[in-house]
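1. just to be clear, the model below is a prediction. Sequence and coordinates:
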Amino acid sequence: MSNSYVLVINSGSSSLKFAVINSATGEAVLSGLGECFGLEDSRMSWKFNGDKREVAIQGDESHHKLAINTLVGLTEELALAQDIVAVGHRIVHGGEKFTQTVRIDEAVTQEIEQLADLAPLHNPAGAIGIRAALEAFPSLPQFAVFDTAFHQTMPKKAFTGAICNTLYSDYGIRRYGFHGTSHYYVSREAAHMLNKSIDDASFISVHLGNGASVCAIEKGRSVDTSMGFTPLSGLMMGTRCGDLDPGIIEFLLKKGWSQERVFDALNKKSGFLGVSGVTSDARGILEAMENGHEGAKLAFEVFTYRVAKYISSYLVPLTSLDAIIFTGGIGENSLPIRREILNNLKLLGFVEDEQGNEAARFGNAGVIARSEMLDAVAMVIPTNEEYVIVQQSMVLLNQ
């Protein structure tokens, strides 16, 4: 029996990430990135069987379209095309319209475009990728998987802002949440590792990367999450500020700052980068700390303190807790950051398993701490958002 593959596409405003993934095993047999679209050095690189290649993407047409056309030729050259059964697209924002994965047609594509106000950098790019892929792969069924969909189970008390209700009714301003595919995946993996039914399991999922969020999961369903109307809120991140008094925005505008300068500062010059003054990368923060850099030390302390505060607060929406799950690039790999977060959770009874924490890195899952008081564990699970897109696409394909 031949393999069946799903082509996963994540289209950004000036980039296109892709992978051809075995639908049974989750293995990426081909993965790559098109980047710097619209610039002179626009290019596309990929890995296949350990080999790496790169080509320039140049031409008068849309670079997204040129990249996907290059991808078509690549799948044919590598003898993968005949086994690709579907295309799955990662779409950042589904608003309240899309609560689950959907098969793409013209109406769905237009709905995604109409949600651009909620994700102006992401949804238009996602729609561009969809239209290019529909043209390049006209015979393949294509599916949209939404970052926000998993969080559509939040109760009103969790997603409603304490603002004039017409701001919600007229503009859709509410908590939406992101990283949904990651929180969904690791919660299912955690239930499996703990030999529990996901319908009986409750977790606090902690996705820590350049973007970071926490999600409270009760009986397998998202009941609260730290990101809000946009991915700017919640935890401190690589360059994003996280939770902030909105009065600061008014203050800076009165000081003569432009709207663009304010939001550039909050989105691109805050977080690890802003507090440390050194870097947005957690590895660079830890290295600078070791060299005695006070700004890096403060950034480390602010980040770990805020993560621990969110974890503690997310006991409130849960009736029980089976595990705290660490995932994402930082959550999966940074031993010092996980250790400090656990130190901040000692009042909840968590005691680090030092050997377990050392071992659960670089692609390895495992238990890193236990709390007898809560009868819960802390664990690390590597995320696999692309495989969620594959799995959910295959479910709809087989219906």
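-> Great, that's in hand.
2. for the rest of this, base every contact and every neighbour count on C-alpha atoms.
-> Fine.
3. who's in contact with stretch 140-154?
-> Applying C-alpha atoms under 8 Å, 6 or more residues apart in numbering, the contact partners of stretch 140-154 are 85-96, 98-104, 134, 176-181, 184, 221-225, 389, 392-393, 397.
4. ok, residues contacting the helix or strand hosting Tyr310?
-> Following DSSP states H and E, the helix or strand that holds Tyr310 is helix 294-313. Helix 294-313 is contacted from outside by 204, 206, 214, 226, 235-237, 271-272, 275-278, 285-286, 288-289, 337-338, 340-342, 344-345, using C-alpha under 8 Å, 6+ apart.
5. gap between it and the chain center?
-> Here helix 294-313 is found 20 Å from its chain centre; the criterion is C-alpha atoms, centre = their mean, to the nearest Å.
6. re the thing from before, so which of the contacts of helix 294-313 belong to strands?
-> Ile204, Val206, Val214 (DSSP state E).
7. ok, of those residues, which one's closest to Val377?
-> Nearest to Val377 among the ones in strands among the contacts of helix 294-313, counting by C-alpha to C-alpha, is Ile204 at 10.6 Å.
8. give me the neighbour count for the closest one.
-> Ile204 is flanked by 28 other residues according to other C-alpha atoms under 10 Å.
9. equivalent analysis for Ala107, please.
-> Neighbour tally, Ala107, other C-alpha under 10 Å: 9.
10. let's bring in a second model and compare:
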Amino acid sequence: MTAVLVVNSGSSSFKYQLIEMDTEQILASGLIERIGESTGASSHTVYSPAVEAEAEAEADADSAGETSEAEFTRELPIPDHTAGFAIMLEAFAEHGPSLDEHPPVAVGHRVVHGGARFYEPTLVTKQVEKDIDELSELAPLHNPGALQGIKAAEEAFPDVPHVAIFDTAFHQTLPPEAFTYAINADLAERFRVRRYGFHGTSHRYVANAGAEFLGRPVGELNQIVVHLGNGASVTAVRGGESVETSMGMTPLEGLVMGTRSGDIDAGVLFHLHRKAGLGVEELDELLNKGSGMLGLAGRGDMRDVIEAAQAGDGPSQLALDVYLHRLKGYVGNYYAQLGRLDVISFTAGVGENNALVRERSLAGLEELGIRIDPARNEASSRSTRVISADDSRVTVLVVPTDEELEIARQTLSLVK
């Protein structure tokens, strides 16, 4: 049996999954949070195959492969990431599964920003750690935490390879005309100003999963992948490669998001600085944490915004309209960039679960061969499914993303 441990570290928390790669089954997952606070918290969930004879007898497709789970939680001081990994190891030892029986052959780490330097799964070395640290100026909220997690994981698992999987890597196939900003070229090169794109692990997984579901080679398909969560992005995928994406040098550009503004005239910042007296830090806070749906509607969660809009709340209705207007514009833009479109896939929390957003973001595009089937779109399912009508020239899918599995696959492909 071949297991991979996947770690996603932030500055004050980290998530983990232990995945058995022969079956791609999750054996355990957990969250260590509030690191550095007076009281931290840990949760550890163990998964085991369901053994209900009725499910086997009925051979219900929706029941097949179900697992049972047990969660164990603790509250205790967690001074740093190293202590967090020690607590994680204690949870495995006490509650299972046994790491002696399922020893990870590698640890895969999610790292948000790899700049233009990292374009594939990368074995962690001291030099790679220095590079991740140096790239923290492009992702100050994300790379430092990832590096802390890597170093702590190396102490906990010193005898296995550690692999960095970069969110930006999938977008390293962007052509120069797509990643270049029209500013002074010398300044851009000196300070590494260009589009990098994010959510790449999810976009790669969904593009491949959609092609597999349709039984077609990914290399033959032109796809638009729509990742809609609290953070949101759209990617045009030609033949399995990213050729255009909505997020830019940072995750701020592009779609309207839960708390981020998305696209905005840069002159607005100068105006707010001159007239409202806002400084750099205040503008950063405004655009990243106080804008988007939260700024427009006072609500950052799409479910709350829709509920309020349907109850007649004007600001929430406007926020929803702005969100959908921007999203539809990106779909149309990327359709034009690709020239031919085979598949649109919705994924992530909003994309997978919100039928209204899916329907309204594609409404009016029937002349482009995009037609949603209302009943299919409204049907609830946790599986990959078609939601387009039979006469839709473009197939529209809902594809649940699995970034941890994608990280595990890429990690295993490197160490093998």
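-> Everything's here; your move. The shown structure was predicted, so the numbers you read here are calculated from the model rather than taken from an experiment.
11. residues contacting the residue nearest in space to the middle of structure 2?
-> Nearest to the mean C-alpha position of structure 2, by C-alpha atoms, centre = their mean, lies His199 at 4.4 Å. Residues in contact with His199 of structure 2 (C-alpha under 8 Å, 6+ apart) are Asp167, Thr168, His227, Ser233.
12. for those residues, which ones persist in structure 1?
-> For the contacts of His199 of structure 2, the aligned pairs still in contact in structure 1 (both residues aligned by TM-score structural alignment, their matches' C-alpha atoms under 8 Å) are Asp167, Thr168, His227, Ser233.
13. just to revisit the earlier point, quick one: the aligned residue in structure 1 for the residue nearest to the centre of structure 2 from Tyr171 of structure 1, how far?
-> His199 of structure 2 maps onto His179 in structure 1, with residues paired by TM-score structural alignment. Distance of His179 of structure 1 to Tyr171 of structure 1, given as C-alpha to C-alpha, to the nearest Å: 22 Å.
14. again with Ile368 of structure 1
-> Relative to Tyr171 of structure 1, and taking C-alpha to C-alpha, Ile368 of structure 1 is found at 43 Å.
15. between the two, which is the more surrounded one?
-> Looking at Ile368 of structure 1 and Tyr171 with other C-alpha under 10 Å, you find the greater number of neighbours at Ile368, namely 27 against 11.
16. wait, isn't that one in contact with Val377?
-> Yes: using C-alpha atoms under 8 Å, Ile368 of structure 1 is in contact with Val377, at 7.5 Å.
17. quick one: distance of stretch 290-309 of structure 2 to the chain centre.
-> Worked out by C-alpha atoms, centre = their mean, stretch 290-309 of structure 2 lies 20 Å from the chain centre.
18. right, I mislabeled it, should have said stretch 288-295 of structure 1
-> So, by C-alpha atoms, centre = their mean, the centroid of stretch 288-295 of structure 1 is 29 Å from its chain's centroid.
19. cool, stretch 129-145 of structure 1 as well?
-> Worked out by C-alpha atoms, centre = their mean, stretch 129-145 of structure 1 lies 22 Å from the chain centre.
20. end to end, how far does it reach?
-> One end of stretch 129-145 of structure 1 sits 13 Å from the other (C-alpha to C-alpha).
21. matching residues in structure 2 for that stretch?
-> So stretch 129-145 of structure 1 is aligned with residues 149-165, judged by TM-score structural alignment.
22. go on, stretch 233-244 of structure 1?
-> Stretch 233-244 of structure 1 maps onto residues 253-264 of structure 2, going by TM-score structural alignment.
23. before we move on, what about stretch 383-395 of structure 1?
-> Aligning stretch 383-395 of structure 1 against structure 2 (TM-score structural alignment) gives residues 401-413.
24. outside of that stretch itself, list whatever touches it.
-> By C-alpha under 8 Å, 6+ apart, the list of residues contacting stretch 401-413 of structure 2 reads 4-6, 17, 19, 21, 24, 106-110, 121, 163-165, 201-202, 205-206, 347-348.
25. residues near Asn69 of structure 1, how many?
-> 16.
26. tell me which residue of structure 2 lines up with it.
-> Under TM-score structural alignment, Asn69 of structure 1 pairs with Ala86 in structure 2.
27. for that match, list the residues it contacts.
-> Ala86 of structure 2 sits next to Ala156 when contact means C-alpha under 8 Å, 6+ apart.
28. that one falls within a helix, correct?
-> Yes: under DSSP: H, G, I helix; E, B strand; the rest coil, Ala86 of structure 2 falls within a helix.
29. how near is it to Glu155 of structure 2?
-> Here the criterion is C-alpha to C-alpha. By it, Ala86 of structure 2 lies 10 Å from Glu155 of structure 2.
30. I appreciate the help and will end here.
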